[in-house]
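# Predicted model follows, preceded by the sequence.
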Amino acid sequence: MRRNPAFWFVAPALALLAVFFFLPVAAALGLSFTDFDIYALADIRRLRFVGLDNYRRLFGDPEFWQALRNTLYFVAVGGPLSVLVSLAAALLVNHRLAPFKGLFRSLLFLPVVTTLVAVAVVWRYMYQPRYGILNHLLGRFGLEPVDWLGDPDWAMPAIIVMAVWKNFGFNMIVFVAGLQSIPESLYEAASIDGAGHRRQFFHITLPLLAPTFLFVAVITVIGHFQLFAEPYVMTQGGPAGSTLSLALLMYQQGFRWWNLGYAAAIAFVLFGIVGSFAVLLALARRK
């Protein structure tokens, strides 16, 4: 059978995807049905097939449910906040009266390209209860200092604020591209008809940004469900497990306790949750 010449152009990319993506995913899925641990790593004969035991153990593990609650909290609060901050920044830097648009876009995008570990270390010092700048500012207003990363009630909100500051620049650029695709003639026609800025925003800008909102929402949800580096560097999942995320739990089980089969099960549960949310967002957009 004669193949289309286009096949040979995409064949190298497909081969790389198969070797470095689909094959490892299939291997990890198989791993989640075994008790693969450090003993099996030393002697493969110790590997046993346990079926769904890892998943049954997972759903009966209080630590898993705590990590899931923390992750959902981070997504539910940090996700919309990140999108709103990104949209506000995009509207500001895209305004026709805004000076030095390119400079401000670059400055606001800088946190995105800064190493997350370095950012987390700097913010950890900012949150320091005795010498941190945030508590210094609170003291100026006569308020008591807050143990931002040591108090279970404040640790996750502190991480959310840092994550929003770190990541909003990417979504801002996407929103700027969406705003620039809206014809200026629509705003001119609306102005002639007597529509103010508020009505233009709700009746022109937001409806025409709907595809951009869907893309940003899906990307943000996927990224926020993978919360790992922030709590790993700043709190190690504490205090009292208040910042333990599913990704961090997966890392701890897999690379601290070497329960690799159990960690693989956590990974696929997380994959299912992320995929479900992405599908729900797409279906909501169609309605």
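Noted; the coordinates are in hand.

# contacts and neighbour counts: CA atoms only from here.
Will do.

# Spatially nearest residue to A67, not counting backbone neighbours?
Beyond its immediate neighbours in the sequence, the residue positioned closest to A67 (C-alpha to C-alpha, 6 or more residues apart in numbering) is S245, lying 4.6 Å away.

# ok, now L91?
With sequence-adjacent residues excluded and distances taken as C-alpha to C-alpha, 6+ apart, L91 is closest to V176, at 7.4 Å.

# Quick check, the one you found in contact with N94.
Yes: V176 is in contact with N94 according to C-alpha atoms under 8 Å; the separation is 6.4 Å.

# Return the distance of the residue nearest to A67 relative to W257.
When C-alpha to C-alpha, to the nearest Å is the yardstick, S245 and W257 sit 16 Å from each other.

# higher neighbour count, these two?
Neighbour count, other C-alpha atoms under 10 Å: between S245 and W257, S245 has more, with 31 against 12.

# So what's the gap between the strand or helix carrying A163 and the chain middle?
According to DSSP states H and E, A163 maps onto helix 155-180. In terms of C-alpha atoms, centre = their mean, to the nearest Å, the gap separating the centre of helix 155-180 from the centre of its chain is 10 Å.

# Please apply the same query to stretch 241-249.
Distance, stretch centre to chain centre, for stretch 241-249: 14 Å (C-alpha atoms, centre = their mean).

# And stretch 83-96, by the same measure?
Mean C-alpha position of stretch 83-96 versus that of the full chain (C-alpha atoms, centre = their mean) differs by 20 Å.

# Sort out which residues of it are buried, please.
Neighbour-count burial for stretch 83-96, counted by 16 or more other C-alpha atoms under 10 Å, picks out V83, L84, V85, S86, L87, A89, A90, L91, L92, V93, N94.

# same check, this time on stretch 59-71
Along stretch 59-71, these residues count as buried under the neighbour rule (16+ other C-alpha under 10 Å): E63, F64, Q66, A67, L68, R69, N70, T71.

# Below is an additional structure, to be compared with the one above:
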Amino acid sequence: MPIGNARPSVRPVHAGRTDGATAASFRRPGAGPRRRASRGVRSERLAPYYLVAPAVLIIVVLRLYPLLLGVNFSFTGDGERNGTAVGLDNYREIFGDPLFQTALGNVGLLVLLLPVAVAIPGLLATFIYLKVPGHRLYRSVYFFPAVLSPVIVGAIFNLLLAFDGPLNALLVSAGVGPVDWLGDPDITMLVVVGVHIWATFGMSLVVFLTGFATLDAALLDAARVDGASLAQTIRHVIVPGLTRTIQFVFVTTMIGMLTSMFGLLFVMTSGGPEGSTYLPEYYVWIQQGQMNRPALASAASTVLFVIMLVVGLLQIKLLRRAGRED
């Protein structure tokens, strides 16, 4: 019972509470949703890294780590010096080997023939995209050699290009005379590269056709309305529109020519005549498989990797510069 005019004291509801309720009641409005939104944004930023992590792990374990082991192995010895560090002795030996010098010279030939190997499927894909008569049949026919084994392709062309084979018989009937396609050191490498291009351009053709699917058809229609010729359309519309596709085909074709011709070389020439068809890939196999010199083979393999890396980067740089100029 209050005495006189005294009024009962009123305490705040949260006075003296230490269980966190007071702090919760005075928390800024919207702090919780903002924190959850921040966590959501952070998760979205990290999501791509989570997705590519398994692929990166596979590449590191199955590609980069063995590559580093091979490079390290190239600085060790063979035979009596097995496992002993020899510095650059293996590299000095391979660069002084005439067969490896021939292999490097053939790499230069491949680089010179690379534009031809890319232009053939590019032009054929252009004709198919423009729907020349029979384009569906051509697509199947052009791709068919890509499914054949290099051993089968080599055996077929061994029969066709033999000195007494059907191609020379046709030349003799035309009064030209026979050509030793697989026995003349001056032309044999060109013949093998030509067979490789025939056998593999079907895959590049498919890549080009995929690139055409991203090309703006309105540009082709505008070029046709303006009266542009086929050559002008290819140069000013198709090539700029397929720059990235062309870069990809250039790099993959060069890698294929440096690392996927072993089957043809083994079946058609076995590195001959006179070692004229050696490539670094074939040289690596000879040193490892026949000479039992794995450290020397590792050195040659490292040189091949460096060549592919340098040539690929130069190709991309030149193609990007050409695309900017266009």
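Now that the structure is in, tell me what you want to look at. Since we're looking at a predicted model, the values are computed, not measured.

# Drop the TM-score for these two in here.
With the length set by TM-score structural alignment, normalised by the length of the first structure, the two chains reach a TM-score of 0.88; 277 aligned residues with a C-alpha RMSD of 2.2 Å.

# Just tell me what the residue nearest to L91 of the first structure corresponds to in the second structure.
Structural correspondence for V176 of the first structure with respect to the second structure (TM-score structural alignment): L209.

# cool, A120 of the first structure as well?
So, by TM-score structural alignment, A120 of the first structure is matched to G154.

# is it true that its match touches F262?
No: with contacts defined as C-alpha under 8 Å, G154 of the second structure does not count as touching F262, sitting 10.6 Å away.

# got a list of what A190 of the first structure touches?
Applying C-alpha atoms under 8 Å, 6 or more residues apart in numbering to A190 of the first structure gives the contacts G196, Q200.

# And the alignment partner in the second structure of it, how far from L230 of the second structure?
Here A190 of the first structure is matched to A223 in the second structure, going by TM-score structural alignment. Relative to L230 of the second structure, A223 of the second structure is positioned 9 Å away (criterion: C-alpha to C-alpha).

# can you check A117 of the second structure too?
As judged by C-alpha to C-alpha, A117 of the second structure and L230 of the second structure stand 20 Å apart.

# Who has more neighbours out of these two?
Set A117 of the second structure next to L230 and count neighbours by other C-alpha under 10 Å: A117 wins out with 25 against 12.

# ok so, going back, per the alignment, name the residue of the second structure opposite the residue nearest to A67 of the first structure.
Aligned against the second structure - with TM-score structural alignment as the criterion - S245 of the first structure pairs with L279.

# Over to G150 of the first structure?
Under the alignment (TM-score structural alignment), G150 of the first structure maps onto G183 of the second structure.

# With adjacent residues omitted, what lies nearest to its match?
With C-alpha to C-alpha, 6+ apart as the measure, P273 is the residue that lies nearest to G183 of the second structure, at 5.8 Å, once sequence neighbours are left out.

# For that neighbour, which three-state class applies?
Look at P273 of the second structure: counting by DSSP: H, G, I helix; E, B strand; the rest coil, its state is coil.

# ok, so what distance separates A163 of the first structure from Q226 of the first structure?
Going from A163 of the first structure to Q226 of the first structure by C-alpha to C-alpha gives 12 Å.

# Pick out whichever of those two has more residues nearby.
With other C-alpha under 10 Å as the criterion, A163 of the first structure and Q226 differ in neighbour count, and A163 comes out ahead with 22 against 18.

# circling back to that earlier point, which one among the buried residues of stretch 59-71 of the first structure gets closest to G261 of the first structure?
The shortest gap between G261 of the first structure and any of the buried residues of stretch 59-71 of the first structure belongs to F64, at 14.9 Å (C-alpha to C-alpha).

# which stretches of the stretch 151-300 of the second structure form helices?
Listed in chain order, the helices of the stretch 151-300 of the second structure (DSSP state H, counting those that start in this stretch) span 166-173, 188-212, 217-225, 230-233, 239-241, 243-259, 262-268, 280-285, 294-325.

# Among those helices, single out whichever gets nearest to V141 of the second structure.
Counting by C-alpha to C-alpha, V141 of the second structure lies closest to helix 188-212 out of the helices of the stretch 151-300 of the second structure; the figure is 8.7 Å.

# Going by contacts, tell me the helices and strands next to the closest one.
For helix 188-212 of the second structure, the elements it packs on are helix 98-129, helix 135-143, helix 150-160, helix 243-259, helix 262-268, judged by 3 or more C-alpha pairs under 8 Å, 6 or more residues apart in numbering; DSSP states H and E.

# Mind doing that once more with 7 Å?
Counting by 3 or more C-alpha pairs under 7 Å, 6 or more residues apart in numbering; DSSP states H and E, the packing neighbours recorded for helix 188-212 of the second structure are helix 98-129, helix 135-143, helix 243-259.

# still on that earlier bit, pretty sure the residue nearest to G183 of the second structure sits against D186.
No: using C-alpha atoms under 7 Å, P273 of the second structure is not in contact with D186, being 9.4 Å away.

# Report how many residues lie close to the closest residue to L219 of the second structure other than its chain neighbours.
The shortest distance from L219 of the second structure to any non-neighbouring residue, by C-alpha to C-alpha, 6+ apart, is to V237 (6.8 Å). Counted by other C-alpha under 10 Å, the residues lying close to V237 of the second structure total 19.

# Translate V237 of the second structure into the numbering of the first structure.
The pairwise alignment with the first structure assigns V237 of the second structure to I204, based on TM-score structural alignment.

# That match and D193 of the first structure, how far apart?
Counting by C-alpha to C-alpha, the gap between I204 of the first structure and D193 of the first structure amounts to 13 Å.

# Could you do I182 of the first structure as well?
Look at I182 of the first structure and D193 of the first structure: by C-alpha to C-alpha, they are 18 Å apart.

# more crowded one of the two?
The residue with the greater number of neighbours, taking I182 of the first structure and D193 and applying other C-alpha under 10 Å, is I182; the counts read 14 against 9.

# Could you pull up the residues touching the counterpart of A229 of the first structure in the second structure?
Taking TM-score structural alignment, the alignment pairs A229 of the first structure with G263 from the second structure. For G263 of the second structure, the contacting residues are P150, V151, by C-alpha atoms under 7 Å, 6 or more residues apart in numbering.

# Right, I'll leave it there.
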